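K.L.:
Need coordinates for the below:
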Amino acid sequence: MTGEKKQTLCEITSEVEAYFNELSYHKVRIRVYQNGWKRLKQFMEEQRTEIFDAKVGDAFITNILNKRSYTELSRKEKDLIRSTNVLIEYQTTGMIKFRSVRKDYNFEGEIGNLMQNFLSYRKAQGMSKDTIASNKLYLHRFLSYLNSNKILSLSGLDKQHILGFINVLGFSSKSTIHCTLSSIRGFLRYLFDNQYLDYDLTYLVPKSSYKKEARLPTTYTKDEVERVLATVDTASPKGKRDKAMILLAARLGLRASDICGLKFENILWETNTIHLIQKKTKEKLELPLLVELGNAIIDYLKYGRPESDLPYIFLRAGQPYDKLEEPTLHSIVSFYLKHANISNIDHKKHGPHALRHSLAGILLEQKTPLPVISEVLGHTNTESTKTYLRIDLESLRECALDVPKIQSPHYQGGELK
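P.N.:
Predicted coordinates:
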């Protein structure tokens, strides 16, 4: 990229978000940029400007500064300026010179080393990366609390320190309290089970009654999914790749992890089937290789995929031609969803999982039995699939009951007396 090009704000932010994901930016940091871009979007709407360029970005920054120096700005205002500058830098140079670095948690001392051992143990148990990252975050906070109270060895740890740390959680969110208590409880149990502690101190950690509320799955109609697919320009190698990946999510409901991890050995061309072991559930899954999907994959392999000895089907469009990662696929799907002229798009999920949900919704509309949907989506049981019953509005309407008449002298003819 040698100079500026005409791009809408949605186009440039989608490209930068994909760039961040390829460089493994932390999702929390990306969210800071996304919040800044929302403010920039509001500014552009007020200015009645659709095309983003350096001049628009500078005007937004000038509006934030409001005749103040940079040092006078709040942290949030500085983030807004940084969010705008990365768009300008990427649009003009094709890269961003400085990138955020993930925070490295140091677990020092006897207790810190034991926490590291616990995290390694959890990893060996097959716990997900997100779970281990959560444990690491909350245990590091516990370790910092102990260090601040001069508790540097396990022999100095007693119930007053555990209860003291729990008490300081009072102003945290319910989810944070729940995750923190769970992490500490697991760590203490590990210490006792491995005889680092003579007493099981898990009884000191209260059990949280917090339950994550199940959200209504984001879905798109069959027509909206077709519009997304029609948005993809298959004239380019990148478009050929993107079309095949979106079809895997929209037609077969594959998760992002399974799409990115798809290998040549998973496709049996002689039987027109796809065989794989799901990354999330470790369960085997067999799905039909639909004609439309098969043709899209062949088109990409013949005319779009870079030369590589890697066993993975989908690779990055630019050098280095490595395996495509899940966050990048999320940004790709998000880009096309936002360009498909779908109403109310800002209040919906934009990733490949939304296409998976949409497939479930479309199958429900076609009166497909729940066990069949469960098999298609690769669920280990139909209980996981039942959450989609909440989005089948037509069937729910059929379950509606008439409101019985109220036999009361105070209620007559539809009105209170």
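K.L.:
Please make it C-alpha for all contacts and neighbour counts, starting now.
P.N.:
OK.
K.L.:
Any buried residues in stretch 333-346, and which?
P.N.:
Residues of stretch 333-346 classed as buried under the neighbour-count rule (16 or more other Cα atoms under 10 Å) are 333-338, 340, 342.
K.L.:
How far off centre is the strand or helix carrying residue 30?
P.N.:
Using DSSP states H and E, residue 30 sits within helix 27-46. Put simply, helix 27-46 sits 17 Å off its chain's centre (Cα atoms, centre = their mean, to the nearest Å).
K.L.:
what does it rub up against?
P.N.:
9, 13, 17, 20, 50, 56, 60, 79-84, 100 (Cα atoms under 8 Å, 6 or more residues apart in numbering).
K.L.:
after that helix comes which helix or strand?
P.N.:
In N-to-C order, the element after helix 27-46 by DSSP H and E is strand 51-52.
K.L.:
roughly how far is that following strand from the heart of the chain?
P.N.:
That offset, for strand 51-52, works out to 27 Å (Cα atoms, centre = their mean).
K.L.:
Which elements pack onto that strand?
P.N.:
Contact analysis of strand 51-52 by 3 or more Cα pairs under 8 Å, 6 or more residues apart in numbering; DSSP states H and E lists strand 7-8, helix 9-22 as its packing neighbours.
K.L.:
change it to 6 Å
P.N.:
Identification of packing neighbours for strand 51-52 by 3 or more Cα pairs under 6 Å, 6 or more residues apart in numbering; DSSP states H and E yields strand 7-8.
K.L.:
still on that earlier bit, which member of the contacts of helix 27-46 is positioned nearest residue 252?
P.N.:
Among the contacts of helix 27-46, residue 17 lies closest to residue 252 (Cα to Cα), at 26.0 Å.
K.L.:
mind checking how far the closest one is from residue 209?
P.N.:
The gap separating residue 17 from residue 209 is 36 Å, by Cα to Cα, to the nearest Å.
K.L.:
what's the answer for residue 300, then?
P.N.:
Distance from residue 300 to residue 209, by Cα to Cα: 50 Å.
K.L.:
between these two, which one's more packed in?
P.N.:
residue 300 (23 against 8; other Cα atoms under 10 Å).
K.L.:
Could you also give me the structure for this next sequence, so I can compare it with the first?
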Amino acid sequence: MTPAADEMLAGFLNQLKFEKRASAHTVKSYHRDIGRLSNYCNEKLILSWIDLKQNDIRAHIAARHRKGMSSKSLQRELSAIRSFYTFLLKNRLAEINPAQYVKAPKQARNLPKTLDVDQVNGLLEAGTSSALEIRDLAMFELFYSSGLRLSELSSLDIVDLDLVDRSLIVRSGKGGKSRVLPIGSKAVKAIDNWLQERSINIPAVDAALFVTTKGRRLGQRSIELRLSQWCKKKGIQEHIHPHMLRHSFASHLLESSQDLRAVQELLGHSNISTTQIYTHLDFQHLTETYDRAHPRAKKKPQ
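P.N.:
Sure thing, here's the model as predicted:
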């Protein structure tokens, strides 16, 4: 690149630092990202920023992708390049933004990890030996029974449950939305056992459904730790976190009902595309079953 090109980049970085008041970290990141594009230009004998074309930006991003850069990182680099060219356009140092319509490769969507039905049964039928374990079992049953988020379970108050009607109301769902959910019979029984224990041995300090031995609301981190301790004590080797119970609820329900809209409502997803990830889990299960069972699909032994 020419000295003039280096001056343009320096001017952009100064604008970020002094006019935009960007953090030192942001300025450093932009400098690094555009510096990589400068290296590409040097390799291709491109001397000026105005000589870069859309195909050059696309080729540069594709090369970065082949080196293992994530979609998120490439999106950040493209954002930095677009901002740089916006600066050049405003200062009449360029006529087009070659990065404007270039998109980063899509990130492969990671499927949520779930438990199978036998694993869930093993977790929830391990038995209790103390007041705290009675409480913990009620929490875990409710996670799986109603597909609650960790924050939603922690926020529940006793008045939010109707054990006769076998339902609960989530008042503080994601996005501030509330919803009414059914409670399964086993969860109702576990909660009833906990409420009896709570009324006898726990001081009535907080209206929360799940409280500490001192009657204070149980926090999200404490719930996570209790699940981890439960698994360790019951001899469950796999690392299980609360959201796995929510994922398992959704996957098992969809597998049995095939009703995507109903699962969306129960999970409290605003967009059905979020729920559709569980259709991939369901299909994954079906293909595994197919590979094991179909006489013309079984893999030959190695």
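K.L.:
Take the contacts of helix 27-46 of structure 1 and, keeping just the buried ones, write it as a PyMOL select command.
P.N.:
What follows is the PyMOL syntax for the buried subset of the contacts of helix 27-46 of structure 1, where burial is set by 16+ other Cα under 10 Å:
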select buried, resi 9+13+17+20+56+60+79+80+81+82+83+84
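K.L.:
Farthest pair within the contacts of helix 27-46 of structure 1?
P.N.:
So, the contacts of helix 27-46 of structure 1 by Cα to Cα: farthest apart are 50 and 100, at 28.6 Å.
K.L.:
center of structure 2, which residue is that?
P.N.:
Centroid-nearest residue in structure 2, with Cα atoms, centre = their mean: residue 112, separated by 8.5 Å.
K.L.:
And that one, what's its match in structure 1?
P.N.:
Aligned by TM-score structural alignment, residue 112 of structure 2 pairs with residue 217 of structure 1.
K.L.:
Also residue 211 of structure 2?
P.N.:
Using TM-score structural alignment as the criterion, residue 211 of structure 2 maps onto residue 315 of structure 1.
K.L.:
Near its match, how many other residues are there?
P.N.:
23.
K.L.:
Could I get the contacting residues of it?
P.N.:
Residue 315 of structure 1 makes contact with 321-324, according to Cα atoms under 6 Å, 6 or more residues apart in numbering.
K.L.:
So what's the residue count around residue 279 of structure 2?
P.N.:
16.
K.L.:
Ignore what I typed, I meant residue 85 of structure 2.
P.N.:
23.
K.L.:
And the match of residue 211 of structure 2, how close does it get to residue 379 of structure 1?
P.N.:
Note on residue 315 of structure 1: its distance to residue 379 of structure 1, by Cα to Cα, is 27 Å.
K.L.:
any idea what residue 362 of structure 1 aligns with in structure 2?
P.N.:
Checking TM-score structural alignment: residue 362 of structure 1 goes with residue 252.
K.L.:
Show me what residue 294 of structure 1 lines up with in structure 2.
P.N.:
So residue 294 of structure 1 corresponds to residue 188, using TM-score structural alignment.
K.L.:
picking up where we left off before, now the buried members of the contacts of residue 315 of structure 1.
P.N.:
Buried among the contacts of residue 315 of structure 1 (16+ other Cα under 10 Å): 323-324.
K.L.:
Tell me which of the contacts of residue 315 of structure 1 persist in structure 2.
P.N.:
By both residues aligned by TM-score structural alignment, their matches' Cα atoms under 6 Å, the contacts of residue 315 of structure 1 still in contact after alignment to structure 2 are 321-324.
K.L.:
now the residues you listed as JSON lines including secondary structure and distance to residue 34 of structure 1?
P.N.:
Shown next, in JSON lines, are those (DSSP: H, G, I helix; E, B strand; the rest coil; distance: Cα to Cα, whole Å):
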{"residue": "321", "secondary structure": "coil", "distance to residue 34 of structure 1": "27"}
{"residue": "322", "secondary structure": "coil", "distance to residue 34 of structure 1": "26"}
{"residue": "323", "secondary structure": "strand", "distance to residue 34 of structure 1": "25"}
{"residue": "324", "secondary structure": "coil", "distance to residue 34 of structure 1": "22"}
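K.L.:
so which of the residues you listed would you say is closest to residue 224 of structure 1?
P.N.:
Nearest member of those to residue 224 of structure 1, counting by Cα to Cα, is residue 324, at 25.5 Å.
K.L.:
Tell me how far the closest one lies from residue 259 of structure 1.
P.N.:
9 Å.
K.L.:
Would you mind measuring from the counterpart of residue 246 of structure 1 in structure 2 to residue 149 of structure 2?
P.N.:
Aligned counterpart of residue 246 of structure 1 in structure 2: residue 140 (TM-score structural alignment). Distance, residue 140 of structure 2 to residue 149 of structure 2, by Cα to Cα: 12 Å.
K.L.:
do the same with residue 187 of structure 2
P.N.:
Counting by Cα to Cα - residue 187 of structure 2 and residue 149 of structure 2 are separated by 16 Å.
K.L.:
When the two are compared, which one has more neighbours?
P.N.:
Set side by side, residue 187 of structure 2 and residue 149 show more neighbours around residue 187, with 23 against 20, by other Cα under 10 Å.
K.L.:
residues contacting that one?
P.N.:
Here residue 187 of structure 2 is in contact with 141-142 (Cα under 6 Å, 6+ apart).
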